[in-house]
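> coordinates only, no sequence provided:
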């Protein structure tokens, strides 16, 4: 990859041509301009540029709508915008996008014409304009001018991460630039490629290994780097190095390795906890006493730390009932935030010891002293369920109703509020029932129970017996969302669909951060989604809510009020394939999308432990049976179109088996038609909500609620009628 030494000096730099001279070239080529006229023209042009630079980067953009359109299909429209004589941000974006399309087609000359003078009009992307211009010169075999352009980028913007790319390209001609890149930009993925190549040539370079452990903690290949540091260079590592290595192991779920590494890092409550927890989660053998000793070391070393409350909880789980109660009592006395859950656990242990009176007293303390806790909501709900099982709707309503007001943020709250409405109906309290259902759609609009409440309120959202036939209107965004984190340069590249550059730049901007903020994590998830890493992206958005830091909790609450949060959590990959096959099968496209999200998180090649494959998790035997039915000769379960073809046929078949009842059809898709038929005969209930509660397979019950919860979310997010209706309720 190396060239033949230093660059040769160039006689003259290529002059930059300003827009005014381009406009003048044809119209007044024979006119002799006085210095004063030239100055006036340049001032006028500069005024136009300054006006353009004041344009809002975030206003609606036609060019942004073309970000995901194939290059050949958008070429004509981009050319029309780029050739406009009116200076504008849209024109600049079109020129940049055209230039990149041309570079990918190895058309260096035409790309250079689009980039000419663009840095004067498009300041947000100036470093990348220079970077791409260098590539254009390289494609025209003017390598000297390419190198000069990249040198200009490094000299003019030494701190820009685009300079790391320039150093990488220059290193192909002179390896000393790679040395500069490693020293200046070790966080940049392109420079990390150089580091990995050098390690292949000479593995015994611990300083380079440490750079990767520090700056590429999430790269799948970095785990072997950490292993080499631990196995070969342990005596050279500092406590700070051990911390980096341990944190990296922890983030990729290598918990036992993390626990061992944390023992060499500085002592802190979190490190002590992870030493114990890591050995508990991934034990090398029978190490119960070792784990208990590690948790107790945390207790005595940091008695007031929040991690100590977790340690006491783990110790209670590892101990016999009487000893466990002692640990729970310590939580109750010293950690009031964790006390409610400890009280609930203590009551359960007292029941096991047949100390019923003491257990009742503990639960009364929970109700009276911690009425607003999640643990209290959990206890109330259990009592309400038990009462409902015996047919005592009044007791069930009485116990569940306070959850809706005292514990509105509890995970149980949507379900409790819905059943408060159902039990009120049984008691003939129609107004109370109406209020309960309205409460669910207003306060918990994202929940499965909001859909069930909307059905009770008479909304046109489909019910179990007719949802398959509904063809709801779907309004998808036509541009990518504005990411909440990253530089303006990154955001512009992302919205233009320049994914390779955007991903590389964002990774470099995050540098050596072991943990990302909510907004950074969400932005990273957006990048995973555009790469087709849908399972990772969706799950990453979901887990953003699990933040202990109050500021991060606030950031998440703000983010989830935005449309982009819900679009990322419920994306629409393979939309065209879904529409094609649902139209053929006369199935609700949102129902199929919802099942697909639950089955595979839109991963075409995913395979379950039992062999279910692809987007709709079709079993090979089922796929073969369906393929014979529809005379499909050559197919692949990992091909999205084939998988959706086979999966929708089978879903249509399960509907036909149950008179188009989608509850039974979806349950059958998961548990098989034989099991569902047994349940229908066994329970003989007319209320579908009661039937769902009685499904004996926990997996299938959760599956049904998840699929229809997905359906409701796709409906409320993408259907304008339901979205507007929910907004009105939310304001009441």
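Received it, and whenever you're ready, just let me know what you need. Here the structure is a predicted model, which is why all the values come from computation and not from measurement.
> okay, CA-based contacts and neighbour counts for the rest of this
OK.
> residue 582 - nearest residue in space that isn't next to it in sequence?
Take residue 582 and drop its neighbours on the chain: the residue closest to it by CA to CA, 6 or more residues apart in numbering is residue 589, 5.6 Å away.
> can you give me the neighbour number for that neighbour?
25 (other CA atoms under 10 Å).
> hmm, who's touching the lengthiest helix in the chain?
Counting by DSSP state H, the longest helix found in the chain is helix 698-718. Contact partners of helix 698-718, identified using CA atoms under 8 Å, 6 or more residues apart in numbering, comprise 446-451, 461, 472-476, 563, 566-567, 570, 590-591, 593-595, 597-598, 663, 666-667, 670-671, 692-693, 695, 722-723, 726.
> also stretch 480-492?
The contact list for stretch 480-492 (CA under 8 Å, 6+ apart) reads 58, 64-65, 124-125, 494-495, 502, 505-506, 509, 519-520, 522-523, 526, 564.
> so how far is the helix or strand following the longest helix of the chain from its chain's centroid?
Counting by DSSP states H and E, the next helix or strand C-terminal to helix 698-718 is helix 720-731. Chain-centre distance of helix 720-731: 25 Å, with CA atoms, centre = their mean, to the nearest Å.
> ok, residues contacting helix 720-731?
The contact list for helix 720-731, computed with CA under 8 Å, 6+ apart, reads 438, 441, 442, 443, 445, 461, 473, 474, 475, 715, 716, 717.
> let's have the residues you listed in TSV, adding neighbour count, secondary structure and distance to residue 423.
Formatted as TSV, the contacts of helix 720-731 follow (neighbours: other CA atoms under 10 Å; DSSP: H, G, I helix; E, B strand; the rest coil; distance: CA to CA, whole Å):
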residue	neighbour count	secondary structure	distance to residue 423
438	25	helix	15
441	26	helix	17
442	18	helix	19
443	18	helix	19
445	24	coil	21
461	19	coil	22
473	12	coil	34
474	16	coil	34
475	11	coil	36
715	22	helix	27
716	23	helix	26
717	21	helix	29
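> any chance of the residues you listed in CSV, plus distance to residue 229?
Converted to CSV, those look like this (distance: CA to CA, whole Å):
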residue, distance to residue 229
438, 58
441, 54
442, 54
443, 51
445, 49
461, 57
473, 56
474, 52
475, 52
715, 51
716, 50
717, 48
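> pick the one among those closest to residue 217.
Closest approach between the contacts of helix 720-731 and residue 217, by CA to CA: residue 717, at 34.9 Å.
> try it against this one:
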């Protein structure tokens, strides 16, 4: 596999010259690109002709038109040698679709003979293996990670479930399969004593990825003895509420790996599971040996001391956090907590001062965007409009992707819609961005991705992605792009977003390089189902970016998803709500899992919630999550004089987070897909310091 240097990996330039039409056509629906692809396919002078022929042939096959596809594929491998094996694959598919089994078999055999070392031959082995099982055995032996091989393994296990090698193959490579949990259970129940440590590691990783943490913890106990495995064993047991086993596992971990990068966090977790006298000892070890976690340990120690009624020592521990570890995330949490308490007691000047300290001492904290925004809000209340504007500009400059950047843009007078006007905004939506070049992968993988052969690209990536347990930054981002291509949006967004958790300085630097590029943000805020969203948003007179923001939060764009209470589809509509909506819009037949129907009904309901609250999108969105009864009670109790304060006081943590997430999503879609807002944001100077933004410590009550 091609593995360039980290710096090369992270330059996500467009993959083709600007004159090429292919990247733009790949983003369109098949029916919308057919005419232009046909024109390019007939242009003998165009360098894009081979790509256009293969892409158009693939579209025709998806439309059940094998004869037209075969005409385009005829002799194409001579002009498109890079994807010659995939051209044969498409040709075999076309013959299968026609029912010409003789030609299909001949083409499968040609694919196998000419390209025996390419993973795509598994498709030939699978087809030929329907008559001769030896072909299936060859696929299992030579290409175990290829998705079709996993299908073969599952089919063979149905015939004979007692095949340990096949069970292990699925355990390692079948995480995406619905049968996966059953396979892991069968391995443990039937073959516990025959499993090697590496087998247990694969099982543990699978459980961890499936968020079955107790099972993962128990499996990691038997995995190879590494710091990461030992830590995950203890953490998994703790997350699975097996506290006694977790405590013992943490003790073994810190004893065996006293200096590992995971050790300080393990000691802190162990302290939370231990009696006070032991907890203090564990925390003191962290404070002494691991300065990067000392502040967190001091805070936990303060809590333990308070439980022992040793309030003076607890106070000293908290004071030490601010004096010795002023730049820590823990210090930021403490400062922000004090700021909010000062604001609640109407000490606005004091709240401003403590929030200002977060922006100056902890600018990289997760709390810094919120604190900086409230520095502006509280400066306004203190009559310092210039300082307020400087604070809002700082938020837009330093934290442009946050919910608080949107709130800051509102207060600076940008035309981005406020809570009570956002539904009326009609953004100038630019169409979908071009695909970037993949950071890593073979030339074949990159070409498949470029021309939108996403299922085939994803299948090849399963073979090339050799280190899924501990991927590099570039590999993890590539995996996210691959998952987006095949519609696995939940895992795709997780893979991209979780890059921010990297702790290694070199990896953090690579993530920062990625975050400076539009391709990263377009991957994190994709726009599937663009046409039905635009169509039904227009029909309901809703801002389409508010709709896509809500869909991203509700379902991560997974049309078949169901919640534990039965909410279904893209906009997570409850069946009884669907029936109620269908009656009102005279919809006789519908399927909540069907994107078109779900968006049609969900936008009607979102319009309804807006009408219930005089087009106030804050209340409409909150009602979509918590129900109209709760929202009405909150308004009656708290009022809406300050919507920002209302959001912070929403008593349901889920709904409070939901509101911020939806409007944060909205802002990101606005800045990414509305060129005017994107350009305006780009004009704000990047990375302004808190001092330059009027947060240099001059107390507002004294100036």
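Structure received. None of the values given here were measured: they were computed from a predicted structure.
> could you get me the TM-score between them?
The TM-score (TM-score structural alignment, normalised by the length of the second structure) is 0.88; 674 aligned residues with a CA RMSD of 2.9 Å.
> one step back: corresponding residues in the second structure for the longest helix of the first structure?
Using TM-score structural alignment, helix 698-718 of the first structure corresponds to residues 653-673 of the second structure.
> what does residue 429 of the first structure align to in the second structure?
In the second structure, residue 429 of the first structure lines up with residue 384, judged by TM-score structural alignment.
> which of the contacts of helix 698-718 of the first structure are buried?
For the contacts of helix 698-718 of the first structure, a burial check counting by 16 or more other CA atoms under 10 Å picks out 446-451, 461, 472, 474, 566-567, 570, 590-591, 593-595, 597-598, 663, 666-667, 670-671, 692, 695, 722, 726.
> so of these, which ones are in helices?
Those of those lying in helices (DSSP H): 448-451, 566-567, 590-591, 593-595, 597-598, 663, 666-667, 670-671, 692, 722, 726.
> return the distance of residue 307 of the first structure relative to residue 276 of the first structure.
Distance of residue 307 of the first structure to residue 276 of the first structure, given as CA to CA, to the nearest Å: 11 Å.
> before we move on, what about residue 348 of the first structure?
Relative to residue 276 of the first structure, and taking CA to CA, residue 348 of the first structure is found at 25 Å.
> again, but for residue 21 of the first structure
For residue 21 of the first structure, the distance to residue 276 of the first structure equals 71 Å [CA to CA].
> quick one: residue 397 of the second structure and residue 688 touch, right?
Yes. Taking contacts as CA atoms under 8 Å, residue 397 of the second structure lies within contact range of residue 688: 6.4 Å.
> any residues touching stretch 404-412 of the second structure, and which ones?
Defining contact as CA under 8 Å, 6+ apart, one finds that stretch 404-412 of the second structure is touched by 369-370, 373, 389, 392-393, 395-396, 399, 416-418, 663-664, 667.
> not counting its neighbours along the chain, what's nearest the alignment partner in the first structure of residue 181 of the second structure?
Matched across to the first structure, residue 181 of the second structure falls on residue 223, judged by TM-score structural alignment. Spatial nearest neighbour of residue 223 of the first structure, excluding adjacent residues (CA to CA, 6+ apart): residue 249 at 7.2 Å.
> returning to that earlier point: filter the contacts of stretch 404-412 of the second structure to the buried ones?
Neighbour counting over the contacts of stretch 404-412 of the second structure (16+ other CA under 10 Å) leaves 369-370, 373, 389, 392-393, 395-396, 399, 416-418, 663-664, 667 as the buried ones.
> let me know how buried residue 391 of the second structure is, in neighbour terms.
Counted with other CA under 10 Å, residues neighbouring residue 391 of the second structure total 29.
> correct me if wrong: it contacts residue 372.
Yes. The pair residue 391 of the second structure / residue 372 is scored as a contact, 6.2 Å apart, by CA under 8 Å.
> wait, what's in contact with the aligned residue in the first structure for residue 120 of the second structure?
Matched by TM-score structural alignment, residue 120 of the second structure corresponds to residue 162 in the first structure. Residues in contact with residue 162 of the first structure, defined by CA under 8 Å, 6+ apart, are 127, 128, 131, 505.
> next step: the contacts of stretch 480-492 of the first structure restricted to helices.
Among the contacts of stretch 480-492 of the first structure, the ones falling in helices (DSSP H) are 64-65, 494-495, 502, 505-506, 509, 519-520, 522-523, 526, 564.
> can you tell me which of these comes closest to residue 647 of the first structure?
Using CA to CA, those come closest to residue 647 of the first structure at residue 526, 27.5 Å.
> residue in the second structure paired with that closest one?
Looks like residue 526 of the first structure aligns to residue 481 there (TM-score structural alignment).
> what about its match, neighbour count?
28.
> that one contacts residue 493, correct?
No. In this structure residue 481 of the second structure lies outside contact range of residue 493 using CA under 8 Å: 9.1 Å.
> what do those two both touch?
Joint contacts of residue 481 of the second structure and residue 493 (CA under 8 Å, 6+ apart) are residue 523.
> work out for me the element the residue nearest the centre of the second structure sits within.
In the second structure, the residue lying closest to the centroid (CA atoms, centre = their mean) is residue 493, at 1.7 Å. If you go by DSSP H and E, residue 493 of the second structure is part of helix 489-497.
> can you check residue 277 of the second structure too?
Element membership for residue 277 of the second structure (DSSP H and E) is helix 276-289.
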